[in-house]
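Peer 1: sequence and predicted structure are below.
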Amino acid sequence: MNDSQVVLTRVDGPVGWIRLNRPEALNALNADLVPQLDAALTRFEQDPAIRVLVITGTGRAFCAGGDLNSFDPEEKDTVHVFLERAAETLEHIPSIQKPVIAALNGVTAAGGLEIAMACDLVIAARSVRIGDGHANFGLLPGAGGAVRLARAVGPARAKYLSFTGQLFPADFFLSWGLVNEVVDDDELDQRVQELAETIAAKSPIVLAGAKQLIDESFDQPLEAGLRAERIAMYAHMQTQDMREGLAAFAEKRTPHYTGQ
């Protein structure tokens, strides 16, 4: 890791860790952090040795949202450029064909919640508090805090979070399906690494295909989604990974997938 950066990266086996590193500002997003986050995503996205990405934070927060101290309402062009760049980075996350896990180590609010929702899986430490704080500062969400939130938890719950601006315990979101697992604070990194390694052992083609089919199913009628699934399966039957999976099953051994 390079401690001079506001985004730190490390590789642990097939897992690429991205750590937001502005602990004094609760890892709030600013003009320095956003492009470094995007660059880290691109680096791991393009590295064939990395099968799973993890985003987490340093200190007491995962990410508390945008850095309001860097916003000057009078400099509208500057703010607009930052918000567009932030939105593009958050759109980058779900476009990555590899699984992306959010490891929530601390406060997750506003833009931090938007980052978490852009990931495929969310694992939270037990002490974490989560919510949408935009309304507390006279702000509207601009990177999924309304649209993704409604799809993740339903309109009524999304409105409750948006209107109140309150933070709630991670267990609260476990029952809503926004969080996949809640673990003891001192077990977060270990559990996420274990989960990521389990996922990384699967075929990259299967992971990418399943991610695409699941994500696109929300924008398609049922029949169209089922048709797309069948087409994808027919194409997948030509891959080496499928042959390897079936051969490993027949030979009672661990499969070794190459992504081909």
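Peer 2: Everything's here; your move. This one's a predicted model, so the numbers in the text were calculated from it and none came from an experiment.
Peer 1: every contact and neighbour count from this point should use C-alpha atoms.
Peer 2: Will do.
Peer 1: which residues touch the helix of greatest length in the chain?
Peer 2: Ranked by residue count, the top helix of the chain under DSSP state H comes out as helix 76-95. With contact meaning CA atoms under 8 Å, 6 or more residues apart in numbering, helix 76-95 is reached by 30-31, 34-35, 37-38, 41, 71-73, 100, 114-115, 118-120, 142-143.
Peer 1: buried ones from those, can you make that a PyMOL selection?
Peer 2: Applying 16 or more other CA atoms under 10 Å to those, the buried members can be selected in PyMOL as follows:
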select buried, resi 30+31+34+35+37+38+41+100+114+115+118+119+120+142+143
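Peer 1: which of the contacts of helix 76-95 fall within helices?
Peer 2: Per DSSP H, those map to helices at 34-35, 37-38, 41, 114-115, 118.
Peer 1: now render the residues you listed as a markdown table, adding distance to V128.
Peer 2: What follows is the ones in helices among the contacts of helix 76-95, written out as a markdown table (distance: CA to CA, whole Å):
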| residue | distance to V128 |
| --- | --- |
| V34 | 22 |
| P35 | 26 |
| L37 | 22 |
| D38 | 24 |
| L41 | 24 |
| E114 | 15 |
| I115 | 15 |
| A118 | 18 |
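Peer 1: alright, now check it against this:
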Amino acid sequence: MSAVEIHAKGRELRVTLNRPERRNAINADVLEGLAAAAARAAEPDIRVVVLEGSGSAFCAGADLGAAGHDGLPGPSEAMLQESDRTFSAWEAIPVPVVAAVHGAAIAGGLELLLCCDIVVASEAARFADAHARFGLLPGAGGSYRLPRRVGQSSARLLLYTGEEIDAAEAYRIGLVDMLVHADELVERVGRLAGTIASRSPLVLREMKRLSGEAVALPVEAGLQSAHEAILRHRSSEDYAEGLQSFIERREPRFTGR
């Protein structure tokens, strides 16, 4: 049994954390599986990625019992570097990534969510950084990505206390983008992924790149980057198809060319 299941269905790549007996805790096998999934997600036939967890939790964080090969407790330098590479690869996936959260997303599980574009959670989901409760520091980018996601004040509250918040509070502070009933999670995520997958892959990739640049570039540079992308896109087949479908009042048939 693989620690991370990877299934492609048409234009959608579904990635499932598959250690339910350990609440999908992250170990070397999970990192290896996530790295393989990130590489698969970059292939041109994929337009959207869905990340989910099996069993009762989304991800309970790092499997600390499996970490530390240098004689010290907790993750070693080598594992921290591997985590950084893997999580950064997920953040760099060129197409939209949707996380479906049905249970706990704790510590490293929360940090993994921060590498996704859209978080859809059931009302039963719960979230925590948790590191401060045990005298630990976030090891997979949480102290950097969490303030960028929810703002400095909300991030500091989560980081300093380590306390758990429910899905409603996570939605209020912007950690969760869509909040749904537990029995609707699969259907709503499937519908969202289908909608995204129907869009031009050229547009999806450019929009992800441009929106990522928005938090790093000055206004003038960001606008210039957007203008350059538009001018490149005007010569594509998808651009012509989109305009033609609008004129003909039909659904477009995008090919990614």
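Peer 2: Everything's here; your move. Just so you know, these numbers come straight off a predicted model, no measurement behind them.
Peer 1: TM-score for these two?
Peer 2: Here the TM-score for the pair of chains, by TM-score structural alignment, normalised by the length of structure 2, is 0.95; 256 aligned residues with a CA RMSD of 1.6 Å.
Peer 1: what do we get in structure 2 for G111 of structure 1?
Peer 2: Matched by TM-score structural alignment, G111 of structure 1 corresponds to G108 in structure 2.
Peer 1: what sits closest to that match if chain neighbours are left out?
Peer 2: Distance criterion CA to CA, 6 or more residues apart in numbering; nearest residue to G108 of structure 2, sequence neighbours excluded, is G61 at 3.9 Å.
Peer 1: what number of residues lie near the one you found?
Peer 2: 26 (other CA atoms under 10 Å).
Peer 1: ok, now L222 of structure 1?
Peer 2: 11.
Peer 1: that older thread, aligned partner of the residue nearest to G108 of structure 2 in structure 1?
Peer 2: That one, G61 of structure 2, aligns with G65 by TM-score structural alignment.
Peer 1: contacting residues around its match?
Peer 2: 27-29, 108-113.
Peer 1: make it 7 Å
Peer 2: Contact analysis of G65 of structure 1 by CA atoms under 7 Å, 6 or more residues apart in numbering lists 28-29, 109-112.
Peer 1: so how far is V182 of structure 1 from it?
Peer 2: 21 Å (CA to CA, to the nearest Å).
Peer 1: ok, back up a step: isn't the match of G111 of structure 1 up against A62?
Peer 2: Yes - counting by CA atoms under 7 Å, G108 of structure 2 touches A62, with 5.6 Å between them.
Peer 1: look at those two and report which has more neighbours.
Peer 2: Between G108 of structure 2 and A62, counting by other CA under 10 Å, G108 is the more crowded of the two (26 against 23).
Peer 1: number of nearby residues for the nearest residue to C115 of structure 2 once chain neighbours are set aside?
Peer 2: In this structure, C115 of structure 2 finds its nearest non-sequential neighbour in E91, 4.5 Å apart by CA to CA, 6+ apart. Neighbour count for E91 of structure 2, taken as other CA under 10 Å: 20.
Peer 1: before we move on, what about G245 of structure 1?
Peer 2: 18.
Peer 1: repeat that for E84 of structure 1.
Peer 2: Residues near E84 of structure 1, counting by other CA under 10 Å: 13.
Peer 1: counterpart of it over in structure 2?
Peer 2: Using TM-score structural alignment, E84 of structure 1 lines up with Q81 in structure 2.
Peer 1: cool, and P94 of structure 1?
Peer 2: So P94 of structure 1 corresponds to E91, using TM-score structural alignment.
Peer 1: from G141 of structure 2, how far out is that match?
Peer 2: Taking CA to CA, one finds E91 of structure 2 at 11 Å from G141 of structure 2.
Peer 1: L112 of structure 2 too?
Peer 2: Distance of L112 of structure 2 to G141 of structure 2, given as CA to CA: 9 Å.
Peer 1: how about G138 of structure 1, what's its partner in structure 2?
Peer 2: Checking TM-score structural alignment: G138 of structure 1 goes with G135.
Peer 1: give me the neighbour count for that match.
Peer 2: Around G135 of structure 2 there are 8 residues (other CA under 10 Å).
Peer 1: go on, F254 of structure 2?
Peer 2: For F254 of structure 2, using other CA under 10 Å, the count is 18.
Peer 1: centroid-nearest residue for structure 2?
Peer 2: When CA atoms, centre = their mean is applied to structure 2, the residue found nearest the centroid is C116 (1.6 Å).
Peer 1: that older thread, between the ones in helices among the contacts of helix 76-95 of structure 1, which sits nearest K211 of structure 1?
Peer 2: A118 (12.3 Å; CA to CA).
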